[in-house]
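A.B. asks: structure, please.
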Amino acid sequence: MASIGSSISSALGVGSGIDTGALVSNLVSAARDPKQQVITSRQNLNSARISALASASSSLDTFADALNSLLSGTGYSGVPASNDPSIAAVSALPGGTPQGLPAQLQVQQLAASRTLATAPDPNVSATSLVGAGTLTLTVGSGTPRDIVLTASSTYADLVSAINASGTGVTASLVTDTQGTRLVMKGATGEANDFSLTADSAALEPFAWSKTGPNANSAFTSVSTAQDAVILLDGVEQHYATNTVDTAIPYLRIDLNKASPNTPVTLATTEPTTSMRDLMVEFVNAYNTLMKALNTATAKGADSSGAGVLNGESSIRDMKRQLSQMTSAALSPTGTYRTLADLGIATNRDGTLTLDTKALDKAMAADPSAITQLLNPSVKSDSNPGLAGLMDKVRDSIQKKDGPLAGAQSKYEALAKSLSEQLEKLSDQMTDYQAQLTKIYTAMETRLTALKATQSYLQQQIDAWNNSDN
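C.D. replies: All right, here's what the predicted structure looks like:
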């Protein structure tokens, strides 16, 4: 029969080694883990959706930008060319396709700069003195610049001061077997002609007037400042330099020789890549984009097999707008107005198929019309070209108040909400853990007190038993 002491020990669990810290931790985990797992799973799915939407938008940008870059290249637009580069050479400028070609050009006059030179003097060198005083240099209608020289100033000092004046006029000392001469040269263009005035007799040899040399000037004019004069399709135009960038958009014209009454034809060479190649590349790139969207929105047998954007209306809208490209008018008139007219058809999954026989037939019937349809030399709202159409679709899909932007905002807001839910759960579990710790700490205190009472009672019982014996 069990003693009274052993029964009390058994009831109090004395010596059971209960780890109240582990018990509290387990209770908190049991309350927190299921809720945390639900929130975390939603976070993972939401993050995947945000990433997939960003990827879809980025892929659309990549497709549109690549198409623009492709069509702006010389492979599809040709290379600007001159039939007489010795008179005028041409090259394409970045940013667009030269417009208005072919054109007829005549170079009536090249741009030139005012160049002055003194007579060669064997008694002059860089260290020779030039005299004291002030030379005033004036370019066109600009602000006069004073060049102050002292009694110790040399020809080298004069050259350095002119070059440092910031007027665009350069000076140099040229020495050959005849001696040394001072040469001054301005920028090309009539407006860049220059003059020099002297305030002392010592510097009079360096004075020069635009209308001619001063009485005591040592300078001779080697060339006169003048503008380039061209006739472009019969219209006279003047330029300060022999490099013309503004006469024809996106075309640089280098004037190399004046040849009045000699027409030069500026034109564009034939594209090295055909519109057929363009259509093949377009369909392939379009199908790559559409297949990626199909994968993201795929329906699975269960949630684990479905695409992360399954059921997302913004992607359905993107696919819808892309699919409408085949029927969108690229030209308001003509036999061939849409991509469908050129043999492009839409499959059930949204991808495209190109009927190359139909395209070849259209190209053979009117190649110029097909080129202008897909890559017009002058784009407009009614004739945007393939790249322009793609830009319109992209702008519509990515507009600020559109479905795609709305979906991105929705998932970003959900991401913030889920983070807040996790923080709230963490705070709740921290409070719950504190409450449990308080409860079990109090229990341990009471158990300790009971244990002391048990020990005392055990001693009394043992004493009673011994006295009975």
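
A.B. asks: all contacts plus neighbour counts: C-alpha atoms, from now on.
C.D. replies: Noted.

A.B. asks: mind listing the strands for the stretch 301-450 of the chain?
C.D. replies: Using DSSP state E, counting those that start in this stretch, the strands of the stretch 301-450 of the chain run over residues 344-346, 352-354.

A.B. asks: give me the three-state assignment for the most centrally placed residue in the chain.
C.D. replies: Closest to where the C-alpha atoms of the chain average out (C-alpha atoms, centre = their mean) is residue 65, at 10.4 Å. Three-state assignment for residue 65 (DSSP: H, G, I helix; E, B strand; the rest coil): helix.

A.B. asks: who's in contact with it?
C.D. replies: Taking C-alpha atoms under 8 Å, 6 or more residues apart in numbering, we find residue 65 in contact with no residue.

A.B. asks: any idea how far it is from residue 102?
C.D. replies: According to C-alpha to C-alpha, to the nearest Å, residue 65 and residue 102 sit 28 Å apart.

A.B. asks: same check, this time on residue 252
C.D. replies: Applying C-alpha to C-alpha to residue 252 and residue 102 gives a distance of 14 Å.

A.B. asks: try residue 225
C.D. replies: From residue 225 to residue 102 the distance is 31 Å (C-alpha to C-alpha).

A.B. asks: quick one: which of the two has more around it?
C.D. replies: A direct count of neighbours by other C-alpha atoms under 10 Å for residue 225 and residue 102 places residue 225 higher, at 21 against 15.

A.B. asks: so which bits of the helix or strand hosting residue 286 are buried?
C.D. replies: Per DSSP states H and E, residue 286 falls inside helix 275-296. Residues 275-276, 278-279, 282-287, 289-290, 293-294, 296 are the ones in helix 275-296 that count as buried (16 or more other C-alpha atoms under 10 Å).

A.B. asks: residue 50: which of the residues you listed is nearest?
C.D. replies: Distance to residue 50, by C-alpha to C-alpha, is smallest for residue 296 among those, at 11.8 Å.

A.B. asks: and this one, please, so the two structures can be compared:
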Amino acid sequence: MATISSIGSGSGLPVESIISKLVAVEQQPITDLQGRTDTLKTQISAYGKIQSAFSAMRDAASKLSTPANWAALTATSSDTTMATVTAGSGSGAGSYTVSVGQLASAQSVVSQATSSTAPVGAGTMTIELGQWGTGTPPSFTSKSGATAVNITVSATDTLASVRDKINSSSSGVLASVVTDATGSRLVVRSAATGEVNGFRISTADADGNNGDASGLSALAYDPSASISSMTQNAAAQDAKVKINNIDIVSSTNTIENAVDGLSINILKKGDLTVTVGQDKDSIKKNITDFVTAYNSLMNLLRDNTKYDQTSKAAGALQGDSTAVNLQSQLRNITSGGSTLGGSYARLADLGLNIGTAGTITVDDTKLSSALGHVSDLKQLFMGVDSTNAANNGIATKWRALADQVTGMDGAITTRTAGLQSRVTSNNKRVDELTDRSASYEKRLRAQYTALDTQMAKLNDMSSYVSKITSMLNSSS
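C.D. replies: Reported below is the predicted structural model:
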């Protein structure tokens, strides 16, 4: 009997092609399910983008429904070369005259010129912060809370190494070495401005004389002990300013809270005017930022729900009732209004016009004019009607809608969970159908293998009969 080498060889049928086509028919439901699953995943992705856009819109609406953002103030200086100003929380709107009589400065002393490589002399330097008084010699009052710092100087230390030791000592002063044609000098200055941040430097000189100008004592400065080996080239002093003719003294050149919430950074002496008023630019930016976020959301919803007649293509959420309802709710809030806004009842009253696509365009001239009535704008956007929530300010309603639809039980969360559940169900069904298809293919191969065997036997028998018949015919 003939041996079957491959399926179909016994019967002569194109078995592999037959099986392939039969299995393909069996697997068609799998292909259909996978296509529907891909569509569901596209819808889930679209809802993810919509949720993100809703969150961005919610954040922008929050800025328009937060009282502090409507109370923001701005300050201007009549001469920014003389002083710059910043208005903070609590600033009072108004105009202030400012007269700068004296700037705050740090004390600075400089040594005599010497070689940069020569040792300065061994001993101990003591640096102490405090305030210099008047008189001859001047008095020195140690700064409260500060402690004198001792610095050990070796016989091999130069100006540069002394500088480094001073700067690493946390003594409240900074040192540098300045070199010119005459030699190198040690310059020591207060780390902070103000009279209380003056300093004196005393020395315990290894040569036994702490008051001469040689050895380490050449770097001493203590007029209270009649020692001035170093020369003072700038005295520690406070800033002295008059604000509305009231004397203000500050250890720094930044005058903080002399007027509530107002910061004045003085740069030079002279007179100027500081004006504090409502920060209309920041309010306008919050409004236009919201328009951008809102339009982005509306465009996203429109693109995902529309049907393009030209391309014959439908958006991922075309016909989806949840997405269509979200569009409707947004349009209703935006086209609605509130009686709380005084002279402004609707967005169009302040130059925010709603187009046919549901997006907002800004009439800059009209909006700028409306900013002259900030209190009315504030109420239109963030007012709360305790008796009728539908009459709340528009930003308040926008924010409430965004909180609702993106919440744990919100429309977007619920719809996304429903779509994901269908994806999970489809995937489970695909696994079941895949197993069934594999079993079906296995049965087909077994059946066609059995057919091949039978056909091979029949072919062998037919061949045998033919031979016998031929032999009989030949004998006759």
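
A.B. asks: now tabulate the strands of the stretch 301-450 of structure 1 in a markdown table and tack on distance to residue 248 of structure 1 and mean neighbour count.
C.D. replies: As requested, the strands of the stretch 301-450 of structure 1 are exported to a markdown table (distance: least, C-alpha to C-alpha, whole Å; neighbours: other C-alpha atoms under 10 Å):
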| stretch | distance to residue 248 of structure 1 | mean neighbour count |
| --- | --- | --- |
| strand 344-346 | 36 | 18 |
| strand 352-354 | 37 | 18 |
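
A.B. asks: want to try CSV for those, with distance to residue 38 of structure 1 as columns?
C.D. replies: Putting the strands of the stretch 301-450 of structure 1 into CSV (distance: least, C-alpha to C-alpha, whole Å) gives the following:
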stretch, distance to residue 38 of structure 1
strand 344-346, 41
strand 352-354, 41
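
A.B. asks: closest to residue 59 of structure 1 out of those strands?
C.D. replies: So among the strands of the stretch 301-450 of structure 1, strand 352-354 is nearest, using C-alpha to C-alpha, at 17.1 Å.

A.B. asks: any idea how far residue 270 of structure 2 lies from residue 353 of structure 2?
C.D. replies: 49 Å.

A.B. asks: likewise for residue 55 of structure 2?
C.D. replies: Distance of residue 55 of structure 2 to residue 353 of structure 2, computed by C-alpha to C-alpha: 23 Å.

A.B. asks: surely residue 397 of structure 2 meets residue 333?
C.D. replies: Yes. The criterion here is C-alpha atoms under 8 Å, and residue 397 of structure 2 meets it with residue 333 at 6.9 Å.

A.B. asks: and those two? Which one has more around it.
C.D. replies: More neighbours surround residue 397 than the other of residue 397 of structure 2 and residue 333, with 23 against 17 (other C-alpha under 10 Å).

A.B. asks: for structure 1, which segments count as helices?
C.D. replies: 4-12, 20-72, 74-77, 155-163, 275-296, 313-323, 356-365, 367-374, 385-397, 403-468 (DSSP state H).

A.B. asks: okay, the ones you listed in a markdown table with distance to residue 237 of structure 1 next?
C.D. replies: Compiled in a markdown table, the helices of structure 1 are given as follows (distance: least, C-alpha to C-alpha, whole Å):
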| stretch | distance to residue 237 of structure 1 |
| --- | --- |
| helix 4-12 | 111 |
| helix 20-72 | 28 |
| helix 74-77 | 27 |
| helix 155-163 | 32 |
| helix 275-296 | 37 |
| helix 313-323 | 46 |
| helix 356-365 | 40 |
| helix 367-374 | 30 |
| helix 385-397 | 32 |
| helix 403-468 | 50 |
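
A.B. asks: which of those sits closest to residue 236 of structure 1?
C.D. replies: With C-alpha to C-alpha as the measure, helix 74-77 is the member of the helices of structure 1 nearest residue 236 of structure 1 (28.0 Å).

A.B. asks: tell me the spacing between residue 102 of structure 2 and residue 112 of structure 2.
C.D. replies: 29 Å.

A.B. asks: go on, residue 383 of structure 2?
C.D. replies: Applying C-alpha to C-alpha, the value for residue 383 of structure 2 to residue 112 of structure 2 is 71 Å.

A.B. asks: the two: who's more crowded?
C.D. replies: Neighbours were counted for residue 383 of structure 2 and for residue 112 using other C-alpha under 10 Å; residue 383 has more, 23 against 16.
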